[in-house]
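>>> sharing a sequence plus its predicted fold:
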Amino acid sequence: MPDDEAVVDQMIREYGDAKSALRALVGAHRTLEREYELTHAGISYGFSRGWHHGRR
């Protein structure tokens, strides 16, 4: 897995500046959160063996 500095440098090169790279990262994070919530809702507590904390 690449180190954090390499990833940051690549994102800035790809998006042009740090603000645009951060905006893309926040958007990707929101997408992953939505996907996690859908997965969380669709998997039973027993199947996940208690991995979902605070749910029962």
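Nice, I can see it. None of the values given here were measured: they were computed from a predicted structure.
>>> use CA for all of it now, contacts and neighbours both
Fine.
>>> can you show me the helices along the protein?
Taking DSSP state H, the helices of the chain run over residues 4-15, 18-42.
>>> CSV for these, including mean neighbour count and distance to residue 48?
What follows is those, written out as CSV (neighbours: other Cα atoms under 10 Å; distance: least, Cα to Cα, whole Å):
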stretch, mean neighbour count, distance to residue 48
helix 4-15, 13, 30
helix 18-42, 12, 9
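>>> ok, and here's another one to check against it:
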Amino acid sequence: MNAISRQPEDEIDEALAYHQGDARATIAALLSEREFLLREIEYASLALSYGFARGWKPGRQTPAR
């Protein structure tokens, strides 16, 4: 199954199963991965010119609900 056709519930179950059902460990791992990816975006933005990124800068905004 490819990533596009996967349902969010399947991914949640998979993440929880990876951490033997420990919700706190799953959340901690996801937050750690999020921090890593934010740092990677920040590093990549240093290599982008202002014109190429059209003024976009990475931020820590939360998605709208």
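Structure's in. What do you need? These numbers come from a predicted model, not from an experiment.
>>> hang on, the earlier thing: now distance to residue 51 of structure 1 too, for the helices of structure 1, in CSV please.
Putting the helices of structure 1 into CSV (distance: least, Cα to Cα, whole Å) gives the following:
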stretch, distance to residue 51 of structure 1
helix 4-15, 27
helix 18-42, 10
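>>> wait, which of those is closest to residue 52 of structure 1?
The closest of the helices of structure 1 to residue 52 of structure 1 is helix 18-42. By Cα to Cα, the value is 7.5 Å.
>>> so which bit of structure 2 is the closest one matched to?
With TM-score structural alignment applied, helix 18-42 of structure 1 matches the range 23-47 in structure 2.
>>> quick check: the matching stretch compared with structure 1, mean distance?
Stretch 23-47 of structure 2, aligned to structure 1 and superposed, deviates on average by 0.6 Å (mean Cα distance after the TM-score superposition for structure 1).
>>> and the spatially most distant residue from the centre of structure 2, how far is that from residue 45 of structure 2?
In terms of distance from the mean C-alpha position of structure 2, residue 51 ranks first, at 25.3 Å (Cα atoms, centre = their mean). Distance, residue 51 of structure 2 to residue 45 of structure 2, by Cα to Cα, to the nearest Å: 12 Å.
>>> what do you get for residue 6 of structure 2?
Counting by Cα to Cα, the gap from residue 6 of structure 2 to residue 45 of structure 2 is 30 Å.
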